[in-house]
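A.B. asks: Here is a sequence with its predicted model. Questions after.
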Amino acid sequence: MSTRRLRRRRAVAAAAASACVAFAAGWFVTGSASAGTLSGTLYRDPDSQVVRWVSANPNDSRMPVIRDKIASQSQARWMSNFNLSTVQSEVSSFVSAANAVNQVPVLTSYAIPNRDCGGASAGGAPDLNQYQQWISGYAKGLGSRTVIVIMETDALALQTCLSSTEVQQRDQAISTAVQTLKAANPNAKVYLDGGHSAWNSASDQGSRLVAAGVQYADGFFTNVSNFQPLGNELNYGRSIISYLQGRGISGKRQVVDTSRNGGAAGDWCADDNTDRRIGNYPTLNTGDANVDGYLWIKPPGEADGCNYAAGSFQAGLAYSLAASAPYPPTGSPTASPSASRSSSSPSASPSASPSASPSASQSASPSASRSPSASPSPSRSSGGGGGACSATYQTTSTWQGGFQGNVTVTAGASPISNWTVTWTLASGQSITQLWNGALTTSGSSVTVRNLSYNGSLGAGGSTQFGFTAAGNATTPTLSCTTS
């Protein structure tokens, strides 16, 4: 949950009229719609941090909303505690509990060395050899039934702290780990890190997935460390799938984290942003053959690490995410029987008897950039006429020694087939990473050109690219040209 980068467009249609129950703002849980390769009821962890909070705070005025809209839902169990002697039992106890009620558990593996590039969720195994030992123990706890494994969030999208040799070593380690899990339980559904739609381009992320052995996995996951709208994520996922198919890798599917993408998109941290909302309730019935599930991988209410300890449950954050969201529908696959649509008096926690001991490895998922603050500073290039383009800049995040910027490129009165944006860096600035564009720098001069998938824009149409940079944030003068 820290060092990361970074909207919502369309809801997925159901295969039949009765396939989907829709709600305002895009929240929905499908009924009998066809989906990807998964079906069944997602397991709701009775010992999650939010369930324990609900049980311990029956008189808190926020409790009914948090209980009914968050604690009632399936959320991933984060396995991030590097302990070779306990990992098998930690995984096995969680999976066995789900198997006992014929439900599908979702858990992560989050122990890759140099995790989070030393950010708020730093940690992991001390080296790759010990990581493989940890994975071996993890695999032994998976049982033989369907289980969803979200493997190493940000391990592929965030590699700026690794040398080229270290990138290759990490890729090989993840590829080996996937094969270890699949060999132990062929019914395990394993998904690799796909970043999110406002971070790396689909072709860049696709190439990283190929290098890390996605051919051995079931697909990839997106949006765990950000809040991008569902429509953006689905379009991005289709682009990655198309990239993989172009390289002879077929049958791979996407899962999307919808735990916090029902509101505004932007910088990475939800700790101090009240515009976030829970998104689609978790379900395996997506109605989209490319998408295996809408999951709550990052548990709503658990901090990103900018204002509170990464992974700690904060009731204020949970309430902010849930207060204006619709209630889960009656009959929701993961809704607790005790969840009510208008309960205002305290009642029992969704868990029958949640344990008082901490759940295994409920650490934070990573997030998408570094900044705890975002002070917009828009700048627009000179407008364009027919066949021209314009570019608007905004600083979306700042931190000591760096900042994150976002550029919106807009076509003029006529369609365009390509664009180029240029500007001059201020003293002490340098670009450290850029996504959704091709970067060239020469001294202080910056040139960003479109990629293959975002160059063609209809009249008035727009696209975005973003970047992180070292130095103090300034508002550059942008120039946008076409040819």
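C.D. replies: Yep, it's here. Numbers count the residues shown, from 1 in each chain.
A.B. asks: Every contact and neighbour count from this point should use C-alpha atoms.
C.D. replies: Will do.
A.B. asks: List the neighbours of the longest helix anywhere in the chain that are in contact with it.
C.D. replies: Ranked by residue count under DSSP state H, the longest helix found in the chain is helix 164-184. With contact meaning CA atoms under 8 Å, 6 or more residues apart in numbering, helix 164-184 is reached by 128, 132, 135-136, 138-140, 142-144, 156, 159, 188-190, 211-214, 216-217.
A.B. asks: ok, second structure coming up, stack it against the first:
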Amino acid sequence: MTDPKRLADPRAGRAHRGRAVALVTALAALMFGAAGGLTAKPAAAAEAHVDNAFAGATLYVNPDYAANVRGSISRTSDPALRAKMEKVKRYPTAVWLDRIAAIHGGDANAGRKSLADHLDQALAQKRPGKPITATFVVYDLPGRDCASLASNGELPLTEAGLHRYKNDYIDVIASVFKKPKYRKVRIATVVEPDSLPNLVTNTADPECALAKSSGIYTKAVQYALDKLHAVPNVYTYLDAAHSGWLGWDTNRAQAVQLYTEVAKGTAAGPRSVDGLVTNVSNYTPIEEPFLTDPDRTVGGGMVKSSKFYEWNPGFDESDFTRDLHRDLVAAGWPASTGMVVDTSRNGWGGPARPTAGSTSTELDTYVTESKVDRRAHRGLWCNVDGAGLGQPPRSAPSGFPDSHLDAFLWVKPPGESDGTGEDIPNDEGKAKDPMCDPAYTAPGAGDNKTGALPGAPLAGHWFHDQFSMLVRNAHPAVPASPKATAKETS
């Protein structure tokens, strides 16, 4: 079995979760002194922890993202494309806390808003009588992305790095989240993308082997879960890679075992995790409409045995989340565990999108002509040419009842680079990665070219050419006049 991540990809209503929630009761009349009456201002009551953090809520629109989109609009002459960008500017996206400086914002973080600034903005966007949910990506693990170069972080894979992660990163984030004035904001957290999946499949890499043998990844994730889960209005979602990484039955089984061990090592066990999120920063479609049966035989072979799928029966994220949820529940997780899919860049619209299944009787031709995922290999992950925006963010998407979806989200803000194939000096711990070089032939990806767009900046930096392409190739197409998800504030 070929694991594309190891070789090429360094990167409906349910029962209440039953989490014990501490509701804050304000003191109505706290008196000071015998003679008279200083009355304390009541504290804002925390909203009850609900089953789905996104259900019925306004989703937070990040002003920093809107500013990046405005910059692209100013560089775009096509009026139709400009109009679509104007609409995308108002879509909700996650905020990445990808280094300690991101918590504090300002000049040390490229002028972006601080964590507290974002929560203040979320309160400003909150509509009367309606909850608001802001999503943050917790992403500064010691030795982060052990199988990658493009997104290595600032903290070393050492006990000293773990100490700093706990004290200077997680503790500071938690201290902001639990401030009384933010109790009315539902705070969704995506915890450490790529961390646990790397421990499942990539331990042949020396850095990943050390991450596992040292226990640092596991201890860091457990610490983050304990601290975040303790805040009643915070919701935790563990990253669970994508179907092209963990979709094989053996990989998924190992992932469920590891995730269960990690969760059981927290104070609240599996209930410290509200759900899992898949396809973060990836391109795997929600569904392959013309490839619905992995076991179908074409030209003497099953579709899943094609070169593109490599015996992986998980063709898309709806299949993967369905199977992952089923296996987690069988392992003792609550049936109410929710699933989220990052749909920011998995739309695959544009002229190359097939409109019908192939009629070829040759297996690989049949798959190539039928699949909406236009990559040459599923392990190609960096600034992929031809990709498009996917489904807009929304809660409880219908059509996939067995997937137990809490939401479609844009976890990866579309337009932010996956990485660069060039040497770019920086103080963010990020290096060039050959998978981001369009001229590189990837031996672990079927000896295909990477398919990466040229001229990309560092991971997380704005990439105008990519953003323009994503908007042009959106599927569904960006509508002419979509309703703004939330009032944009600056």
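C.D. replies: Right, received. Where do you want to start? Owing to the predicted nature of the structure, the values given are computational and were not obtained by experimental measurement.
A.B. asks: circling back to that earlier point, buried stuff in the longest helix of structure 1?
C.D. replies: For helix 164-184 of structure 1, a neighbour-count test (16 or more other CA atoms under 10 Å) marks 167, 170-182, 184 as buried.
A.B. asks: Next secondary structure element downstream of it?
C.D. replies: Moving toward the C-terminus from helix 164-184 of structure 1, the next helix or strand (DSSP states H and E) is strand 188-193.
A.B. asks: Assign A263 of structure 2 to helix, strand or coil.
C.D. replies: Recorded secondary structure, A263 of structure 2: helix (DSSP: H, G, I helix; E, B strand; the rest coil).
A.B. asks: residues near it, how many?
C.D. replies: Number of residues near A263 of structure 2 (other CA atoms under 10 Å) recorded here: 22.
A.B. asks: Tell me which residue of structure 1 matches up with D418 of structure 2.
C.D. replies: For D418 of structure 2, the aligned position in structure 1 is D304, judged by TM-score structural alignment.
A.B. asks: Touching, its match and F313? I think so.
C.D. replies: No: the pair D304 of structure 1 / F313 is not scored as a contact, 10.0 Å apart, by CA atoms under 8 Å.
A.B. asks: So these two - more neighbours on which side?
C.D. replies: D304 (30 against 24).
A.B. asks: so G419 of structure 2 is in which element?
C.D. replies: Once you assign secondary structure using DSSP H and E, G419 of structure 2 falls outside every helix and strand.
A.B. asks: Please report the distance of it from R375 of structure 2.
C.D. replies: 18 Å (CA to CA, to the nearest Å).
A.B. asks: the more surrounded of these two?
C.D. replies: Taking neighbours as other CA under 10 Å, G419 of structure 2 and R375 compare with G419 leading, 28 against 22.
A.B. asks: nearest spatial neighbour of that one, skipping sequence neighbours?
C.D. replies: A459 (3.9 Å; CA to CA, 6 or more residues apart in numbering).
A.B. asks: The aligned partner of that neighbour in structure 1: neighbour count?
C.D. replies: Counting by TM-score structural alignment, A459 of structure 2 corresponds to A310 in structure 1. Using other CA under 10 Å, A310 of structure 1 has 23 other residues around it.
A.B. asks: Same check on T160 of structure 1?
C.D. replies: 13.
A.B. asks: And for A100 of structure 1?
C.D. replies: A100 of structure 1 is flanked by 8 other residues according to other CA under 10 Å.
A.B. asks: The one 3 residues further on too?
C.D. replies: As a burial measure, Q103 of structure 1 scores 22 neighbours (other CA under 10 Å).
A.B. asks: Show the contacting residues for it.
C.D. replies: G40, T41, L42, Y43.
A.B. asks: how close does it get to T146 of structure 1?
C.D. replies: Counting by CA to CA, the gap from Q103 of structure 1 to T146 of structure 1 is 9 Å.
A.B. asks: again, but for N235 of structure 1
C.D. replies: 27 Å.
A.B. asks: So for these two, which residue has more residues nearby?
C.D. replies: Taking neighbours as other CA under 10 Å, N235 of structure 1 and T146 compare with T146 leading, 23 against 16.
A.B. asks: So the more buried one is in contact with A188, correct?
C.D. replies: Yes: contact status for T146 of structure 1 versus A188: in contact at 5.3 Å, counting by CA under 8 Å.
A.B. asks: what residue of structure 1 takes the place of E86 of structure 2?
C.D. replies: Per TM-score structural alignment, E86 of structure 2 is aligned with D68.
A.B. asks: Wait, its match touches P329, no?
C.D. replies: No: assessed by CA under 8 Å, D68 of structure 1 is found out of contact with P329, at 10.7 Å.
A.B. asks: more crowded one of the two?
C.D. replies: Neighbour count, other CA under 10 Å: between D68 of structure 1 and P329, D68 has more, with 25 against 19.
A.B. asks: where does that one fall, helix, sheet strand or coil?
C.D. replies: Classified using three-state DSSP, D68 of structure 1 is helix.
A.B. asks: where along the stretch 251-400 of structure 1 do the helices fall?
C.D. replies: Counting by DSSP state H, counting those that start in this stretch, the stretch 251-400 of structure 1 has helices at residues 315-322.
A.B. asks: How many residues are close by Q75 of structure 1?
C.D. replies: Q75 of structure 1, neighbours per other CA under 10 Å, totals 26.
A.B. asks: Endpoints of stretch 396-409 of structure 1, how far apart?
C.D. replies: 16 Å.
A.B. asks: which residues in structure 2 does it align to?
C.D. replies: Per TM-score structural alignment, stretch 396-409 of structure 1 has no counterpart in structure 2.
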